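> Quick one, structure for this:
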Amino acid sequence: MAAGVKKATAGRGKQGKPNTEARSLKRKREQEDLEKLQKTVDELDPKSDLKNFTDLPLCEATASGLRASHFEVLTDVQRAAIPLALKGNDVLGAAKTGSGKTLAFLVPVLEKLYRARWTEYDGLGALIISPTRELAVQIFEVLRKIGRHHAFSAGLVIGGKNLKEEAERLGRMNILVCTPGRMLQHLDQTAGFDVDNLQMLVLDEADRIMDMGFQSAVDALVEHLPKTRQTLLFSATQSKRVSDLARLSLKDPEYVSVHEKADAATPSNLQQHYIVTPLVEKLDTLWSFLRTNLKAKIIVFLSSGKQVRFVFESFKRMQPGIPLLHLHGRQKQVARMEITSRFTSAKYACLFATDVVARGVDFPAVDWVIQADCPEDADTYIHRVGRTARYESKGRAVLFLDPNEEGFLKRLEQKNVPIQKVNVREKKKKSITNELQSLCFKSADLKYLGQKAFISYTRSVFLQKDKEVFQFDKLDLDAFAASLGLPGTPQVKFQKGQDIKRLKNASRAAMSSGSEDESDGEGPKPKKDEVRTKYQKMAERQNQDVLSSHYRKLVVGEEDDEDDDGDFLSVKRVLDDDALDSAAGGAGEGAAEPKVVTLGKQELIIDSHRREKLLRSKKKLAKYMDKGSRLVFDDDGVGHAIYELQGEDDFHQEGPAEQLRREFVEAESNKVREADVEDKEAAKKRRKEKRERQRAREREELLGLEVGGTGGPQVAVAGGAAGEMDEDPLALLRSLPIPGEDGDEEEEEERNEPPRKRVKKWFEDGEDTDEEKKKKKKGKRGKKVIEMDHEPDNLEDLEALAAGLLED
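Okay, the predicted model is just below:
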């Protein structure tokens, strides 16, 4: 234990504090190493013969990272550019694709910051700009490999990710790999992002970044950067224009072009061929090529993302027998990263892509590069074919050319690109037009993609600058649309400037099919001083893009002028003098005044057929009529307004407001009392009528039991004839008064007479037999039993039954 304690405290002083001498010695050694390294760099001869990375004056962290990543031998561009960059010079580097330009600028970046003893508190030290996201990701991955032993912090800033999350980390980054647009967005929007201490600016694929597509973004970005910095530019095809160099504030740049005197601008181990195939047979040739190269890794370049989607979706449904992938700029960043990773790790696959992967992206072991669409220039061709034959590996490239595009071969010859012509074997060529037509017929989505692909391709050809190669007028658009499986040729609106104005201002006759002019002929032209209606101006509107083509086809061919109801969107003209005369009700020259119709308080002048037709429509006439008012009718049928407001003066003349209020309340109270008296009288009357009906029923039952009892003799009424017995024998008895019938309920209560003997109901007998008495006694002991001669069928029977059940 003691030994352990002694060993643990050996590096401390008397009071246990860290030994400052050891730390000072360490800093001193690091300083001596840096001075020695700087001296070696100053003494380095850029023209010396260097073969390996170990021959370069590099720090241990960079050298160990290169060894761990298996980078040992220097390439030509690295041998020429790295020594110049280490000495602090601005470099313009041009080398063939796949020659190792990435390490040519990453190694100087790490060495520059290391010799400056850069820390996280110093801010951004190096900025590396790439034209595409895929290339930026690839550069960042290489930087992570060779810089694994350095203490620098590095970040990747590209589009498609959260801007706020990137902004939070920017302040701690020493090296940033980015795309121009995203970096400019951070410089403009991210508060506290400081680039004043920037030591090095690197532009990879500089010719593309300096192109028109990124020119404005790069100019705005350079304005934020300090003038005192080192700048490195690398590309497969480099530009020496003075304007570009001045924009980037380069100071006496060193031009490095290791392959300038080479026999070809492309790698020597790359076999390049071209096939002359008409535009209508391009997909047939591409399909046949894929079917014959199933065990290969292929990249197919197309001119637009919409073409990539259509070819990918249609070929995927036809199943050529090789895995298919597609990549274009419209995809989200996560999908692009995943597809790039899948194609990198795949052994056999076909990738349909746009030019987003044409520059700098390193896909291993690519066998074929197919350019189905002619590139815009020779530089783009060189970058596309550079995806294969990377660093001493072999590769093959094929270019599809339309017979009208063979002039592109002269552009390649000027760039010193060797290419040979090959022919397609007709036996292996297969037409897929019928299959594409069937797929487009079954799938509306695929048909839509085909239409978009057609439009994007024709627009790209029309907008190309090199009119000797891209001749839009010689394209057979109908046949090309049929080759895509489309049922018809889509309309393309791509004209710019005067062309688009001329298209919009074309007359109706020019836009229609022409049958209308042949059948109807030319109508009379309107006079200059003649007043035209709104509908006439609408019919003569010049901008025909408002109406679609199928709508115009419906309008064309209105041959039946006799039947007005059959016309579609028929426009009525202003009446001439004769028509005005007839509309006014006159004939000849004497009736020139138009007809005037009074509508409420307004007068409507009928001076045209349109106004005359308006009189037949109640809905349209309602606009000219006065607005009505709603009335409430009293009992006498007199109409009153819903709200009748009294004038203020009339109100004051009637008396004080408080007195009026009391009178109103008293009058309403009297109305309520009178209504209460009437309600009480009506209720009393209803109760009296109910008692009378009940007594009449009891009287009828009593008389029926006494006169017509069961088994009893029939009693004749005195004073009646024999023939009258059949009519109503009880009529006389019913007419006899019953004591207490005419009295009121209140009078009976005042007399306090004993209640009369209850009259038995229809379900009770006059006398009970012995069995019935026994049943009653039994019912008293148990349940009560009531016998009925018929089932009750109304409310009165049910009330009587209930009264019997309630009795003891």
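> going forward, measure contacts and count neighbours with C-alpha atoms only.
Will do.
> Pull the contacting residues for residue 633.
639, 640 (C-alpha atoms under 8 Å, 6 or more residues apart in numbering).
> now do 6 Å
By C-alpha atoms under 6 Å, 6 or more residues apart in numbering, the contact list for residue 633 reads residue 639.
> quick one: residue 445 from residue 113, how far?
In this view, residue 445 and residue 113 are 53 Å apart by C-alpha to C-alpha, to the nearest Å.
> ok, these two, which is more surrounded?
residue 113 (18 against 14; other C-alpha atoms under 10 Å).
> name the element that one belongs to?
Element membership of residue 113 [criterion: DSSP states H and E] is helix 101-115.
> now the other sequence, so there's something to compare against:
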Amino acid sequence: MSIQRRKKHNRSNERRKLKREEALKELEVLEKNCQNLPLNLEYESFKELPLSLLTQQGLQQSNYIEMTKIQRKAIPLALRGRDVLGAAKTGSGKTLAFLIPVIESLYRKSWTQLDGLGALVIAPTRELAIQIFEVLRKIGRKHSLSAGLVIGGKNVDVEQERINRMNILICTPGRLLQHMDQTANFKCDNIQVLVLDEADRILDLGFEKTINAIIENLPKERQTLMFSATQTKSVKDLARLSLEDPEYVSIIEDSEHSTPISLSQHYLVCELPQKLDILFSFIKSHLQAKVLVFLSSCKQVRFVFETFCKLHPGAPLLHLHGKQKQTKRLEIFNKFSSMKHAYLFATDIAARGLDFPAVDWVVQVDAPENAETYIHRVGRTARYDASGHALLFLLTSEEQGMKAALDKKKVPIDKIKVKSSKTISIQKQLQSLCFKDPEIKYLGQKAFVSYIRSIYLQSDKSIFKVDELPIEEFAATLGLPGTPKIKFVKAQSKNATRQKPKKVPGYSSSDEDEGNSVKILEMNSNTLPNLDVQEKKRKEANPKSKLDKMFNRKNMSVLTDHYKKLVDQEADNITSEEELITLKRANHELSDELKQPVFFYAVYSIISSIN
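Presented below is the predicted three-dimensional model:
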């Protein structure tokens, strides 16, 4: 090597050395400023916080300038390494409140790909996980950290190839546990930060076993951040997560109401058979609106969507539920987000965390299971100081209990009356559809059963009273020619003159029921009624095989022709409402700055890097 080239090489080494020293000094100063960050000051903008220059640039380019209330309270605590329990109204900016500390924590530790997985962000639904990942990409675009999105409905093999190279992982509980069990060399023993978004939902009974198994694989010495619109203070839950002196941050307790001031909330009282008439009338009178409609089950969502598409109310219709394929759910999510006027029929899969732009109304046709779910549902509108409207349908039997539950949670809601003169009846149209189309009839039967089951399974019996439901009238309003039989309930026979058998403790039959009430069938081996001797002999002489029973089923020929098509949710499509949609889908092309070689990204991608 010549003398000149050697001098040039030495100079470049010196420059690299100086850069490393400057970077180390910057990190030391940043760490010191974070540890000494005053917690008694009111910070207004992100520039006032000791954040890295790369994060500041990402926030500025994403137009995040002023902090929200929850961000002002939670971020300083999280930057100091404290465990945080955050409770804030929906649409208040909770996502940034935990993503900024996650990025900063790994940056101050000079985290690299060789250090492995450093942060876990767990969300209850796939859509919410994708949304968090999108925000992470925006504010972390200048960092060299790698991030991955691991959710159900994707190819596990592709995830397994890349998951070990990730520094930050956004995931759903089930898929994360699957990788912990099945993916070789996937380790979480170096986790620095654990985040639970919508923590109250993740910690409930539905995810209890999964979360317990996940926590067992995580180190106890870590920072934990939990955020939700209705936060838990349960000692049991906090003990499970190994929290150390957590800081409870709430902007709900400080406010008069637990929902945004700009949200107008009303409820109406109607009978169960009137629900679809009122909903259809609402759509006809609000054609130029963007509305999210909540129903209690997937089958109800499908029935209402399919029938309303055929009735042509005059507005674009979409539907979203958990039985759809992941790609279909993402397509509908993006489509509804980009549309100016549309109706989205959905289950509670859309109730938490999702940020649909400019939703005008949230209509709850079926009552939420509790006040917390109500708060999450209405949180899809009136976000970030925007205005919005919420309308709740309540049955007469549900009004008193639900109103008391909402009052307890500081939810201001007013009662309104429905003008019967402006209500359009669609019962005859539904009857005609069920008569002409066996698929619609089948969907109606499944929707009927799923609704009754959902009421029966609700835990709060002061609100949900299955024995007060007019099930025969409800079946008629769905267009069904008769009331479907339900395994867990029995209704009264119309033949009132038939002789009633003797009542047996613990057993109720259709002949014993009175009026339109519903009796829950409670039967065990010790309380079976004694059969007549002759009836016993007749049954023994003419036993029925399973094959005989199958051929004697009613409507077998009709259902078998359409069953496969109906139950194949993966083939579910929305072509029937195409003629109602006039707005084109927004262009989701990536900007030029995001098309860099270091990116591996697509909207439906599983793994990507921040920069």
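> picking that back up, check the mean deviation of the helix holding residue 113 of structure 1 from structure 2.
Helix 101-115 of structure 1: mean distance to aligned residues in structure 2 after superposition is 0.2 Å, counting by mean C-alpha distance after the TM-score superposition for structure 1.
> outside of the helix or strand following that helix, which residues touch it?
Downstream of helix 101-115 of structure 1, the first helix or strand assigned by DSSP H and E is strand 126-129. Residues outside strand 126-129 of structure 1 that contact it (C-alpha under 6 Å, 6+ apart): 175, 176, 177, 178, 179, 198, 199, 200, 201, 202, 203.
> In structure 2, what range does stretch 261-276 of structure 1 match?
Counting by TM-score structural alignment, stretch 261-276 of structure 1 lines up with residues 254-269 of structure 2.
> Which part of structure 2 matches the longest helix belonging to structure 1?
Secondary structure of structure 1 per DSSP state H: the longest helix is helix 657-707. Per TM-score structural alignment, helix 657-707 of structure 1 has no counterpart in structure 2.
> May I see the buried residues of whatever helix or strand comes next after that helix?
Using DSSP H and E, the helix or strand that follows helix 657-707 of structure 1 in sequence is helix 731-735. Across helix 731-735 of structure 1, burial judged by 16 or more other C-alpha atoms under 10 Å covers no residue at all.
> quick one: whatever helix or strand comes next after helix 731-735 of structure 1 aligns where in structure 2?
Per DSSP H and E, the first helix or strand lying C-terminal to helix 731-735 of structure 1 is helix 745-751. Following TM-score structural alignment, helix 745-751 of structure 1 has no partner segment in structure 2.
> So which bit of structure 2 is the very next helix or strand once past helix 745-751 of structure 1 matched to?
Using DSSP H and E, the next helix or strand after helix 745-751 of structure 1 towards the C-terminus is helix 770-781. Counting by TM-score structural alignment, helix 770-781 of structure 1 pairs with no residue of structure 2.
> For helix 770-781 of structure 1, what is the distance to the chain centroid?
Relative to the chain's own centre, helix 770-781 of structure 1 is displaced by 90 Å; criterion: C-alpha atoms, centre = their mean, to the nearest Å.
> how about residue 111 of structure 1, what's its match in structure 2?
Going residue by residue (TM-score structural alignment), residue 111 of structure 1 aligns to residue 104.
> What of residue 209 of structure 1?
Residue 209 of structure 1 maps onto residue 202 in structure 2, by TM-score structural alignment.
> Excluding chain neighbours, give the residue nearest to its match in space.
residue 124 (5.8 Å; C-alpha to C-alpha, 6 or more residues apart in numbering).
> Would you map the helices across the stretch 401-550 of structure 2?
427-436, 438-457, 471-477, 533-541, 546-551 (DSSP state H, counting those that start in this stretch).
> Pull the number of nearby residues for residue 120 of structure 2.
Residues lying near residue 120 of structure 2 (other C-alpha under 10 Å) number 23.
> now for it: what does it line up with in structure 1?
Using TM-score structural alignment, residue 120 of structure 2 pairs with residue 127 in structure 1.
> mind checking how far its match is from residue 179 of structure 1?
To residue 179 of structure 1, residue 127 of structure 1 is 10 Å away according to C-alpha to C-alpha.
> what helix or strand is the aligned partner of residue 33 of structure 1 in structure 2 on?
Residue 33 of structure 1 maps onto residue 26 in structure 2 when the alignment is built from TM-score structural alignment. Using DSSP H and E, residue 26 of structure 2 maps to helix 3-35.
> For that helix, which residues meet the burial criterion?
27, 30, 31, 33, 34.
> Give me the distance between the two termini of stretch 385-403 of structure 1.
End residues of stretch 385-403 of structure 1 are separated by 21 Å (C-alpha to C-alpha).
> Revised request: answer the last question for stretch 138-158 of structure 2.
End residues of stretch 138-158 of structure 2 are separated by 24 Å (C-alpha to C-alpha).
> In structure 1, what range does that stretch match?
Using TM-score structural alignment, the partner range for stretch 138-158 of structure 2 is residues 145-165.
> What are the contacting residues of the matching stretch?
Contacts of stretch 145-165 of structure 1 (C-alpha under 6 Å, 6+ apart): 61, 65, 66, 173, 174, 175, 176, 177, 178, 179, 182, 333.
> can you check stretch 37-49 of structure 1 too?
Contacts for stretch 37-49 of structure 1 (C-alpha under 6 Å, 6+ apart): 83, 84.
> Quote the end-to-end distance of that stretch.
19 Å.
> Okay, helices next: where are they in the stretch 51-200 of structure 2?
For the stretch 51-200 of structure 2, the helices defined by DSSP H, counting those that start in this stretch occupy 53-61, 69-79, 94-108, 126-139, 156-162, 173-182, 199-202.
> Turn those helices into TSV, columns for distance to residue 405 of structure 2.
Shown next, in TSV, are the helices of the stretch 51-200 of structure 2 (distance: least, C-alpha to C-alpha, whole Å):
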stretch	distance to residue 405 of structure 2
helix 53-61	39
helix 69-79	25
helix 94-108	25
helix 126-139	27
helix 156-162	42
helix 173-182	29
helix 199-202	17
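> Can you check which of those helices gets nearest to residue 352 of structure 2?
helix 126-139 (7.5 Å; C-alpha to C-alpha).
> now that closest one and helix 53-61, what's the angle there?
Angle, helix 126-139 of structure 2 to helix 53-61, by axes from the mean of the first three to the mean of the last three C-alpha atoms, to 10 degrees: 110 degrees.
> average distance between helix 126-139 of structure 2 and structure 1?
Counting by mean C-alpha distance after the TM-score superposition for structure 1, helix 126-139 of structure 2 comes out at 0.4 Å.
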